[in-house]
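Peer 1: return atomic coordinates for the entry below.
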Amino acid sequence: MSIRLITSLFVIAFWILQPLVSPAAQILVPMDVAQKDHLKAYGIAFWVLQKEQEVDWLLNYRGGSFAFRQAEPVEKELLARGVSYQVLSDAAYQEIISQIAHPDANMDVMKLEKVPKIAVYSPPMAEFGEDAVTLVLTYAEIPYELVFDEEVLEQKLLNFDWLHLHHEDFTGQYGRSIGRRRGRDKFLAEQQEAQRLVVKYGYDKVSQMKHGVAMRIKEFVAGGGFMFAMCSATDTYDIALAAEGVDIVDELYDGDGIDPDAQQKLDFTKTFAFHNFVISQNGYDRGFSSIDNQRWERGIDEENDFFSLFTFSAKWDPIPTMLTQNHSKTIKGFMGQTTAFKKEQVKPEVNIMGELQAANEVRYMNGTVGKGTWTFYGGHDPEAYQARGSHYPTDLSLYPNSPGYRLILNNILFPAAKKKKPKT
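Peer 2: Model (predicted):
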């Protein structure tokens, strides 16, 4: 057979088979155990949104995988960040979509359409490594801006879609004992800054100024914002809301005593998540109220400290489904100034997403206020059973598949699924 005939046959065969070969058109980023770096995968999804391209969040499909159009720059970025991915033909991807769309499949496709603008509420004196959210945002290469009391009181939150509350004390007691352990110089600097804002904005004392901040945050959420809080920012925030107009601060922190009727004057209708709690009136107490399930009350040691995520209907309950996407339904517990929430103190309308039944405690939950959504997550650092502090920050390159940190990043992407709303 001549070379010319062989070449002709090859060309004919190529054109006959060509219609059967579909060009690769989709990238799938699996989020099950096949993924090398779950945390950086969220950063890739954010990066694609920044390029004004849609991202499909495949809820309950392979751990909550991401998919988007194939492009050479995207593949280069995936390789540079060490994120596992697959290239699929359009036909293969449509088969996945059909599988997800089946009425009996507890899966759905959530379109991510916009880049959320992220703010982290953190004191100017805070050091990098003190907060799990800033750690994971930095590791995932997701941009954010820092704000604190002055920016909140100046209504700067209107420039953002998503707000994280650093483990702050909204009652005006400087984190109580934990505040003093930071070091006298730092503690005095926090007091001076707080007092400066008290004078600037016409408040009588720090607890009133902090309540003003809490109210501005509540307005942000009610107007359509997304708020995420961990550790002591969860319970102290609700305590501040319930104590509007009531002095609950020991004289150690503001020079005068607690209102003797403070407990009876609390208004639980004003809170996001908690009710029927009893505040601690001892200024030396590390805990703030009966909300937190204290270590000596839990009866759980580190070896048995795991909480379980709930499974929700992807087609009917998209919000909690998005917030619980994970490759593991069992999450290692971790401590904090506020570690866990006693179940009886959680309002019945709150959506519980993670709990430890053996201790009758809630670890992860969310709800709505007005047009917005909030999430509370107990504990300080998902990969440090006891907080190590800023001198020994968690190295997330050692925990690229952390299920506990994934819960934080689910919340980061959540606003991307919402249509942009006008700010008023």
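
Peer 1: from here on, just use CA atoms for contacts and neighbour counts.
Peer 2: Noted.

Peer 1: which stretches in the stretch 151-300 of the chain count as strands?
Peer 2: Per DSSP state E, counting those that start in this stretch, the stretch 151-300 of the chain carries strands over the ranges 162-165, 226-230.

Peer 1: quick one: those strands as a markdown table, columns for distance to Val48 too.
Peer 2: Listed next are the strands of the stretch 151-300 of the chain as a markdown table, based on distance: least, CA to CA, whole Å:
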| stretch | distance to Val48 |
| --- | --- |
| strand 162-165 | 18 |
| strand 226-230 | 21 |
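
Peer 1: can you list the ones you listed in TSV and add mean neighbour count?
Peer 2: Converted to TSV, those look like this (neighbours: other CA atoms under 10 Å):
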stretch	mean neighbour count
strand 162-165	26
strand 226-230	25
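
Peer 1: and Lys205, which of those strands is closest to it?
Peer 2: strand 162-165 (21.4 Å; CA to CA).

Peer 1: distance check, the closest residue to Glu251 other than its chain neighbours against Asp247.
Peer 2: With CA to CA, 6 or more residues apart in numbering as the criterion, Glu251 has its nearest non-adjacent residue at 4.7 Å, and that residue is Gly257. In this view, Gly257 and Asp247 are 8 Å apart by CA to CA, to the nearest Å.

Peer 1: also this sequence, please, to line up against the first:
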Amino acid sequence: MRERIKPMVRLFIPFIIFLGLSGQAWANRLLIPMDMSQKNHLKAYGIAYWILKSYETEMDWLLNYRGGSFMVPFNQRFATEMTIRGVSYEVISEGQASQILAEVAAPDVNMDAVKLQKAPKVAVYSPKSKLPWDDAVTLVMSYAEIPYDVVYDDEVLNGKLPEYDWLHLHHEDFTGQFGKFYQFKDYPWYREQKREAESTAEKHGFSKVPLMKLAVAKKIAEFVSGGGYMFAMCNATDTYDLALAAEGVDIVEAMYDGDAADPNVNNKLDYSKTMAFHNFKAITNPYQIEFSTIDNQPEERQLSESSDFFTLFQFSAKWDPIPTMLTQNHQTLIKGFLGQTTAFKNQYIKPEVVVMAETKNAGTGEARYIHSTFGKGFFTFYGGHDPEDYQHRIGEEPTDLNLHPTSAGYRLILNNILFPAAKKKKLKT
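Peer 2: Reported below is the predicted structural model:
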């Protein structure tokens, strides 16, 4: 009997091996869903970036398909890494993948597939000294395991920006007023920030910090105009345009730069030099922690935390792929959050700028998330400080994103990081 069984065993073992291997052969794609079935949306972006950077493998970004899902050729290393990082995925056949691609390509559906080809090289414009507040972009990039370099005034003025594809502006005050935090002038972090800025300005031949910050802002504008991508949040948005508009005009009072501001500032602003905003006025009171009339301030918004939400607009995936990419999400109603610059009043947004999200019940009306071209490049401004901390205060602990792995507000940041990886094609906006 034993002799009769052995030949059967020898035949059965190869059949088992074939079944195991054929399961992988038939399963030719990995689908990373980005709808409510995804356990960790934020780390899913990190997986996408890791695949693009480490393996130089193209992937499909399925716009408006299950929350903006990703699809990549099957690789066991990819699947293992997703399991390690807690990212949900589905193994699908080549036939199923073809069906999905056909579905999103159908002319009667608002979906499309965009090829992601190469991971962008990322830089964050941020001071080297420690500040008593965190930055949402660096928080989420660290959590998602997306690498980035830190650059600041020295690197920008020395011409380093062309080495990068994507630049984030930390919560910077480009007017040279140190955030208008004069009430904190005796705090060690404020003194260090001021000392560092004045030292750098002197090293580069500038008589005061506002002149250096203007030069930095213009270098960044050259980077974007030449084809770079810039993303900014909070007061790095309106102070950036204010600095450009005020070229040649002193808008800074003596406690910040040693001499008085021009009393006719608001008659001399040049809006032709700005990226996103026009017709605004500078707020010249040095003790008021507001820089311009662009920001929709809390007393004007008349919203409580429980009623503060903004809505993402829907765009045509086939005709407007850029804003469609930038608004991919599993939710369209997003929790609001405050910042030194919270939101942008609609009347100050240039007509060519695309508004991608707004708060409809915020008093005078406001945009929260805007995007446009500038020269050969692009920029996106996102109002507020921290999408998962409604009113983040100086000195508070950073947000623990382990508690918010499916944050819809943080997803908007990560959309911007992957956007430069998209294969260039003729765009409608």
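
Peer 1: which one of Gly257 and Asp247 of structure 1 is surrounded by more residues?
Peer 2: Each of Gly257 of structure 1 and Asp247 has its neighbours counted (other CA atoms under 10 Å); Asp247 has more, 20 against 14.

Peer 1: the more buried one maps to what in structure 2?
Peer 2: In structure 2, the residue matched to Asp247 of structure 1 (TM-score structural alignment) is Asp250.

Peer 1: thinking its match is in contact with Asp262, fair?
Peer 2: Yes: the criterion here is CA atoms under 8 Å, and Asp250 of structure 2 meets it with Asp262 at 5.3 Å.

Peer 1: about what we covered before: how close does the match of Asp247 of structure 1 get to Gly46 of structure 2?
Peer 2: 43 Å.

Peer 1: which residues are in contact with Pro73 of structure 1?
Peer 2: By CA atoms under 8 Å, 6 or more residues apart in numbering, the contact set of Pro73 of structure 1 is empty.

Peer 1: that one: what secondary structure?
Peer 2: Three-state assignment for Pro73 of structure 1 (DSSP: H, G, I helix; E, B strand; the rest coil): helix.

Peer 1: look up how far Leu79 of structure 1 lies from it.
Peer 2: Applying CA to CA to Pro73 of structure 1 and Leu79 of structure 1 gives a distance of 10 Å.

Peer 1: next one: Gln191 of structure 1
Peer 2: Using CA to CA, which is the criterion applied here, Gln191 of structure 1 is 47 Å from Leu79 of structure 1.

Peer 1: give the equivalent position in structure 2 for Ala262 of structure 1.
Peer 2: In structure 2, Ala262 of structure 1 lands on Val265 (TM-score structural alignment).

Peer 1: do Gly287 of structure 1 as well
Peer 2: For Gly287 of structure 1, the residue aligned by TM-score structural alignment is Glu290.

Peer 1: report the spatially closest residue to that match, excluding sequence-adjacent ones.
Peer 2: Ile283 (6.5 Å).

Peer 1: so the one you found makes contact with Val265?
Peer 2: No: counting by CA under 8 Å, Val265 is not a contact partner of Ile283 of structure 2; they are 9.5 Å apart.
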